[in-house]
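Asker: Sequence and predicted structure are below.
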Amino acid sequence: MSVEEHRREAPKTVKCMVITVSDTRTEETDKSGQLMIQLLREHGYEVTDYRIVKDEYQVIQSVVQQAAASPDVEAILLNGGTGITDRDTTYEAVESLLDKTMPGFGEIFRYLSFAEDIGPAAILSRAIAGICKGKAVFSMPGSTGAVKLAMTRIILPELAHVMREIYKDKK
């Protein structure tokens, strides 16, 4: 079966949770989280929850685990906390919860970042994706440029297809 056939079989909508990881952002200043919500809705996806959490390992893990247990969430999209400073813990918190990883997400994100705008600084990104308890998880840097790139070039074109693959064995 071709990728196009898979896409035709994919769900028409996906219930998504948006999580912004930041020690400083509020709903009023969270441009990246708001951009994610806007783009998801424009593409027919449902945003069932939105939260801003501190960049603390246990807090991030707790929120992702709650989302993974919720019947109102099928995909979890995080932005922020993916850098290499001591304070950046999103990658570790998310990676430790994944049952399966989708290494292509981070690889393609870094490639596109390198090619389109930030050059070799792309190596500093620790974008990651995978599956946690049957839910798709995408974690990307928190800049609006990074969110726009990840969402428009990778996540939005493939989210429904990812969900089709997750759910095909559950039918």
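Answerer: The structure has been received and is ready for your questions.

Asker: hey, let's count contacts and neighbours off CA atoms from now on
Answerer: Noted.

Asker: Please identify the helix or strand for residue 131.
Answerer: Per DSSP states H and E: residue 131 is located in strand 128-132.

Asker: residues in contact with that strand?
Answerer: In this structure, residues lying in contact with strand 128-132 by CA atoms under 8 Å, 6 or more residues apart in numbering are 68, 91, 95, 97-103, 105-106, 136-140.

Asker: Put this next to the first one:
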Amino acid sequence: MLENHRQHAKHSVKCAVITVSDTRTKETDKSGKLMMEFLEKEGHEIRQYEIIPDEKIIIQETVKGMAANSDVEAVLINGGTGISYRDVTIEAVQPLFSKEIPGFGELFRMLSYQLDIGSASMLSRATSGVVNNRIVFSTPGSRGAVKLAMEKLILPELGHAVREITKDLE
């Protein structure tokens, strides 16, 4: 049955990428670049890309703006998911969700534990949900975390998730 769902998945998704960081620039944003490389390699389109500071209001306004853009179907965020004082991405995006997708964070932490950083994975608050009928993924900002999330979770389901969110809206 899942294969039947996947055959109707979108093959090319219009994406927006947000890097949340107080220090990165477009020249030094290795994780944002990696995220975009993965998307483009799979045939998805980058419609917007921004680097914004770890500020709750700025994160919320940026996500809401991208989710309101009719030319964007998915918003991918990297950075600000840890437990330090400045990590506020989760506090910013979760209140925007009309639906939360808890399985993304659960699976990300499990895979991160098994394949990458071991018990430190419990400190990750990666999450996903729906904002204005757009899928939103929020991953940690390290290259290893972005690679793991993109390869194992986001890319295999991105088109399927967009299709599921929009199928009743057509």
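Answerer: All right, it came through fine. Here the structure is a predicted model, which is why all the values come from computation and not from measurement.

Asker: From the contacts of strand 128-132 of structure 1, keep the buried residues only.
Answerer: 68, 91, 95, 97-98, 101, 105-106, 136-140 (16 or more other CA atoms under 10 Å).

Asker: before we move on, back to that, have a look at how far, on average, the strand holding residue 131 of structure 1 is from structure 2.
Answerer: Strand 128-132 of structure 1: mean distance to aligned residues in structure 2 after superposition is 0.4 Å, counting by mean CA distance after the TM-score superposition for structure 1.

Asker: buried set for that strand?
Answerer: For strand 128-132 of structure 1, burial by neighbour count (16+ other CA under 10 Å) applies to 128, 129, 130, 131, 132.

Asker: roughly how far apart are the third one and residue 144 of structure 1?
Answerer: Pointing back at residue 130 of structure 1 there. 22 Å (CA to CA, to the nearest Å).

Asker: ditto for the last one
Answerer: When distance is defined by CA to CA, residue 132 of structure 1 is 25 Å away from residue 144 of structure 1.

Asker: mind listing which of the contacts of strand 128-132 of structure 1 are in helices?
Answerer: Judged by DSSP state H, helices contain the following of those: 68, 91, 95, 103, 105, 106.

Asker: Let me have those residues in a markdown table, extended by distance to residue 54 of structure 1.
Answerer: Output for those, formatted as a markdown table (distance: CA to CA, whole Å):
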| residue | distance to residue 54 of structure 1 |
| --- | --- |
| 68 | 19 |
| 91 | 14 |
| 95 | 17 |
| 103 | 25 |
| 105 | 24 |
| 106 | 23 |
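
Asker: So which of those is the closest to residue 151 of structure 1?
Answerer: Closest approach to residue 151 of structure 1 among these (CA to CA): residue 105, at 11.0 Å.

Asker: Can you pick out the most distant pair from the buried residues of strand 128-132 of structure 1?
Answerer: Farthest pair in the buried residues of strand 128-132 of structure 1, by CA to CA: 128 and 132, 12.3 Å.

Asker: what's the counterpart of residue 159 of structure 2 in structure 1?
Answerer: By TM-score structural alignment, residue 159 of structure 2 lines up with residue 160 in structure 1.

Asker: ok and the one helix or strand its match maps to relative to strand 128-132, angle-wise?
Answerer: Using DSSP H and E, residue 160 of structure 1 sits within helix 156-167. Interaxial angle, helix 156-167 of structure 1 versus strand 128-132 (axes from the mean of the first three to the mean of the last three CA atoms, to 10 degrees): 30 degrees.

Asker: Excluding sequence neighbours, find me the nearest residue to residue 163 of structure 2.
Answerer: Leaving out its chain neighbours, the residue that sits closest to residue 163 of structure 2 by CA to CA, 6 or more residues apart in numbering is residue 9, at 5.5 Å.

Asker: Look up how far residue 164 of structure 2 lies from the one you found.
Answerer: Taking CA to CA, one finds residue 9 of structure 2 at 8 Å from residue 164 of structure 2.

Asker: Residue 169 of structure 2 - how many residues pack around it?
Answerer: Residues lying near residue 169 of structure 2 (other CA atoms under 10 Å) number 7.

Asker: Quick one: residues contacting the spatially most central residue of structure 1.
Answerer: Centre of structure 1 computed as the mean C-alpha position; nearest residue by CA atoms, centre = their mean is residue 138, 2.3 Å away. Contacts of residue 138 of structure 1 were listed using CA under 8 Å, 6+ apart, and they are 75, 76, 77, 78, 127, 128, 129, 130.

Asker: what secondary structure does the equivalent of the third one over in structure 2 sit in?
Answerer: To tie it back to what came earlier, the one meant is residue 77 of structure 1. Using TM-score structural alignment as the criterion, the counterpart of residue 77 of structure 1 in structure 2 is residue 76. Here residue 76 of structure 2 takes the strand state, with states given by DSSP: H, G, I helix; E, B strand; the rest coil.
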